[in-house]
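Asker: dropping the sequence and predicted coords here.
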Amino acid sequence: MKKNFKLFGSALIVLFAMFSCDKPEMDPMPELIELKRANNGMIKSYDNTMVLKWNEALSTAIDAKMPPPAESRIYAMVSIAVHDALNNVVPKYETYALDNNWNDGKEVSKKTIYPVADAAVAQAAHDVLVALYPLSKPNVDNLLTACLSEIEDSELKDIGVQIGTEAAAAILSKRQGDVLPVFQVIDQGTEPGEYRSTPPFLFPNPPVWSANSAYAPFWGNTEPFGILSGDQFRPNPPYAVTSPEYTADYNEVKLLGNNNSAERTEEQTEMVVFLTENMPSMLNRVAKAMVVKEKLNGFDAARLLALTQMTVADAIICSFDGNYHYKFWRPLTAIQQGENDNNPDTEGDPSWGPVTAARVTPAIPSYPSAYSAAGRGGAELFKMYFGTDNKSFTIESYMTAGERSYTSFSQLATDMGVSRIYGGHNFRNDYLAGDKMGREVAKYVYENKLKELKPNQLVK
């Protein structure tokens, strides 16, 4: 079938070139415009059931199993594979790894889209998830068998399986050079403001690493998914530890982020625990809720999930670049050593510690806040995707029972950022720098990746 598409595309290119020589200023061929309209109608008829089924399988497999950088990579790659697979069934949006320039979608119809698209989604998600997280294999193998068994055996089903296989292979090949994030021994800071490691490391169990370890010190050099490089949006340097701005941030987190703080409200403590969950899983839950609420079709659902995880992954990469470029100390170190920081206005407390009901202090430098960058990045992506910030949604957390409801995406992002102060993990300047970075990452990804194809891009 792919060969037929390619032959059709080549012939159409010749016709288009001949036509363009006579009238170079004319709009795209009417045939292509009509074909796009037909494809749009077909795409709208394909619902989100299979996309959400495999997104849920992805969440079940990896949520709360690993630190955010590793989780974000898997989320992004699986979500992209599903998006690319669908857009090689019928081309609606640009792809990331599997080229869909060969395809005009002409051989698929409203009657036939389900078997080929469902098979493609299931196979793509399965193959990437199994490759990246082998522990998921028994469950996702069973899910794939169940999904494919519900599709009537036919050439369309076989084509869908082939497209899904190719989409998975393409993203795995494109990202095979990634250096996976691990704990590594790093040089320890000695001067005020310089990072010192903050053991114990408890995610999900204490690893066997030196007390001088930190997590993923080279993650900022990882190839991003949507932006150009990890240092593309690197923030300005953090405040000097003798500055009044640092002093204000120090005293704020010392007061509100202390485990035994009498100034932090009960609601703020609940926020800290609820939002301690990994950013990729939390924002995936928001995206999934919006897919259901807005009744997105399968193609738009896959695109939203892919853009979300590309943004989150790149925000984390960017923040890690800044973390290990500046190597600024965490509040835990700063406050415990506050008597030795050459700042007369920062009173130290060797017994100070962050909120124990949440995680221990993350094993990375403090500036900028990765959590804030990812949270604001996701919120900005949602705002641009839906054309408004004011959407209501309710989410749960893996970290505690209950749920939280929001009336805007920005409201969630702000909570995610300030929760790091209330939890004792970050200074306010860390939050603000991450917040700005998240906006910049989301804007770049949304404006440059997985864009809707124009009529004259359907066949090249």
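Answerer: Yes, it's here.
Asker: only C-alpha atoms for contact and neighbour calcs from this point on.
Answerer: OK.
Asker: the stretch 1-150 of the chain: helices as residue ranges?
Answerer: Chain-ordered helices for the stretch 1-150 of the chain, with DSSP state H, counting those that start in this stretch as the definition, fall at 2-22, 30-44, 49-62, 68-89, 113-132, 137-149.
Asker: for the stretch 251-400 of the chain, that is, sorry about that
Answerer: Using DSSP H, counting those that start in this stretch, helices in the stretch 251-400 of the chain cover 266-274, 279-293, 298-326, 331-336, 370-386.
Asker: which residues are in contact with the fourth one?
Answerer: What it means is helix 331-336. With contact meaning Cα atoms under 8 Å, 6 or more residues apart in numbering, helix 331-336 is reached by 192-193, 195-196, 198, 250, 253-254, 341, 346-354, 361, 366, 424-427.
Asker: quick one, what contacts Tyr239?
Answerer: Listed by Cα under 8 Å, 6+ apart, the contact set of Tyr239 reads 245-246, 429.
Asker: on the three-state scheme, it is what?
Answerer: What DSSP: H, G, I helix; E, B strand; the rest coil gives for Tyr239 is coil.
Asker: this is the comparison structure:
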Amino acid sequence: MTRARTARRQGAAAAALLVLTVTPTAAAAHPPAEPPGDPGVVLSWNAIAWRTIGVEGEKPPPVAQLYLGMVSTAVYDAVVTAEDGGGASDVAAATAAHDVLVHWFPASRAALDADYDAWLGGVPDDEVRRNGQQVGADAAAALVAARADDGRDAPITLHRPEEPPAGMWVPTGTGEMQAPWLGFTEPLFVDSPEEFATDGPDPLESDEYAADLAEVAAMGSATSASRSAEQTDLALFWSDNPVRQYQDAMRERAVRQQMDIADTVRMFAAVNTAGADALITCWRVKYDTPFWRPVTGIQQADRDGNPATTADPAWTSLRPAPPYPDNPSGHGCVSSAVAETLEELYGRGQVDMEIRSNVTNTTRTYDDEETWLDEVTDARIWLGFHFRDAMDDSREIGRGVADAVVEDGFRPTVR
């Protein structure tokens, strides 16, 4: 429940964004060696990290973001140390990423070893390389040790009474709450999962709740007559996995902007740390105030005690909702953290992200955070996944976490 609420938009978007169709490229199985200090190794190992975590490891988006944050932190620490005279920074980066991934994803060790050995084979075997390997190994070991008892995979479940009261989340056909332990995990940077927590959803009897329910009932229905074809396309664009989308887009941005290795590792570390901590915060609020999804609220509106709502037992959303409570939006938390971090790093109107959706096979280009997040907000409502209040709360969380991460951890230095 936030004071500043985004505007409801049921008409066409005020300004169309550039939409391009591109062909996705797969990460090379054996990335070639780059010149010392070249950022290409960071991009290659980010792609390998996603393959290991999200594809082979089958981690769901919020959990994948946490692991990407940890890998990116180790790589950042390794490169910073190496750049200060500790050895080859590219070797340090590859070693740190490899060692962290092997530790937590031992089933992928053969592929990771093959990637690492193939890349390292193109680097001269000298003292600089060996020093870089040691720096990377030390950074990985320090990260793994620091996260040894961080709460991951703790046996936590979301309990519900036998007859849940109106407003309480219940599974909507896609399973019990996914990764409830995430909200109790030690954040990567912020002090606690509750530091930037919001105060939960609007009361069921409030005018705000009734307005939100009416909006999603009209715009998020599988058979909506109010949602235009363009709005449906935008909704489907943002039904893809945002964690993978943002990793892909950051790699493309780094190449296009010709970022050096220090700036590249800073971007990935800052963005992925903020994304991870925003989702940890998000999951804690979801757990503490498990609010029902629109599909439940609309079908059971006769139970909410609000005279301004009307039940529609046959209502269904455009797509099935993910298996966790409504408020705040997980997609909104990670998206706002990513967008705000990029604007903090590069300036307002300079996020410069070309984001591809494998659902619609299109790419959207965003220069400013506000346009990006406004579209994510509308899209998740138009999918029938969220009440607007859940999107507004998620933006508050993501921005708060991102500000703290960049201001106190990854602010660019003047060279």
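Answerer: Cool, got the structure. Computed from a predicted structure; not experimentally measured.
Asker: from the contacts of helix 331-336 of the first structure, list just the buried residues.
Answerer: Buried residues within those, counting neighbours by 16 or more other Cα atoms under 10 Å: 192-193, 195-196, 198, 250, 253-254, 341, 346-349, 352-354, 361, 366, 424-427.
Asker: about what we covered before: nearest to Leu180 of the first structure among the contacts of Tyr239 of the first structure?
Answerer: Ranked by distance to Leu180 of the first structure (Cα to Cα), those are led by Asn429 at 28.7 Å.
Asker: the closest one: neighbour count?
Answerer: Neighbours of Asn429 of the first structure under the rule other Cα atoms under 10 Å: 21.
Asker: ok, now Asp199 of the second structure?
Answerer: For Asp199 of the second structure, using other Cα under 10 Å, the count is 14.
Asker: that one matches what in the first structure?
Answerer: Matched by TM-score structural alignment, Asp199 of the second structure corresponds to Asn236 in the first structure.
Asker: what's the spacing between its match and Gln411 of the first structure?
Answerer: For Asn236 of the first structure, the distance to Gln411 of the first structure equals 25 Å [Cα to Cα, to the nearest Å].
Asker: before we move on, what about Asp435 of the first structure?
Answerer: 12 Å.
Asker: ditto for Phe328 of the first structure
Answerer: On the measure of Cα to Cα, Phe328 of the first structure and Gln411 of the first structure end up 27 Å apart.
Asker: swap in Ser397 of the first structure?
Answerer: 16 Å.
Asker: out of Asp435 and Gln411 of the first structure, which sits in the busier spot?
Answerer: When Asp435 of the first structure and Gln411 are compared on other Cα under 10 Å, the one with more neighbours turns out to be Asp435, at 26 against 15.
Asker: list the contacts of the more buried one.
Answerer: Taking Cα under 8 Å, 6+ apart as the test, what Asp435 of the first structure contacts is 369, 372-373, 375-377, 417.
Asker: now it: which helix or strand?
Answerer: For Asp435 of the first structure, the element it lies in under DSSP states H and E is helix 428-448.
Asker: that helix vs the second structure, average distance?
Answerer: Compared with the second structure after the fit, helix 428-448 of the first structure shows a mean deviation of 0.7 Å (mean Cα distance after the TM-score superposition for the first structure).
Asker: which residues in the second structure does that helix match up with?
Answerer: So helix 428-448 of the first structure sits over residues 388-408 in the second structure, by TM-score structural alignment.
Asker: report the buried residues of that stretch.
Answerer: 388-406.
Asker: closest one to His126 of the first structure among the helices of the stretch 251-400 of the first structure?
Answerer: Judging the helices of the stretch 251-400 of the first structure by Cα to Cα, what sits closest to His126 of the first structure is helix 298-326, at 14.9 Å.
Asker: ok, back up a step: in strands, which of the buried ones among the contacts of helix 331-336 of the first structure appear?
Answerer: Of these, none are assigned to strands by DSSP state E.
Asker: follow-up on the earlier one: turn the helices of the stretch 251-400 of the first structure into a markdown table, including mean neighbour count and distance to Ser173 of the first structure.
Answerer: Converted to a markdown table, these look like this (neighbours: other Cα atoms under 10 Å; distance: least, Cα to Cα, whole Å):
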| stretch | mean neighbour count | distance to Ser173 of the first structure |
| --- | --- | --- |
| helix 266-274 | 18 | 36 |
| helix 279-293 | 21 | 22 |
| helix 298-326 | 28 | 17 |
| helix 331-336 | 24 | 40 |
| helix 370-386 | 28 | 26 |
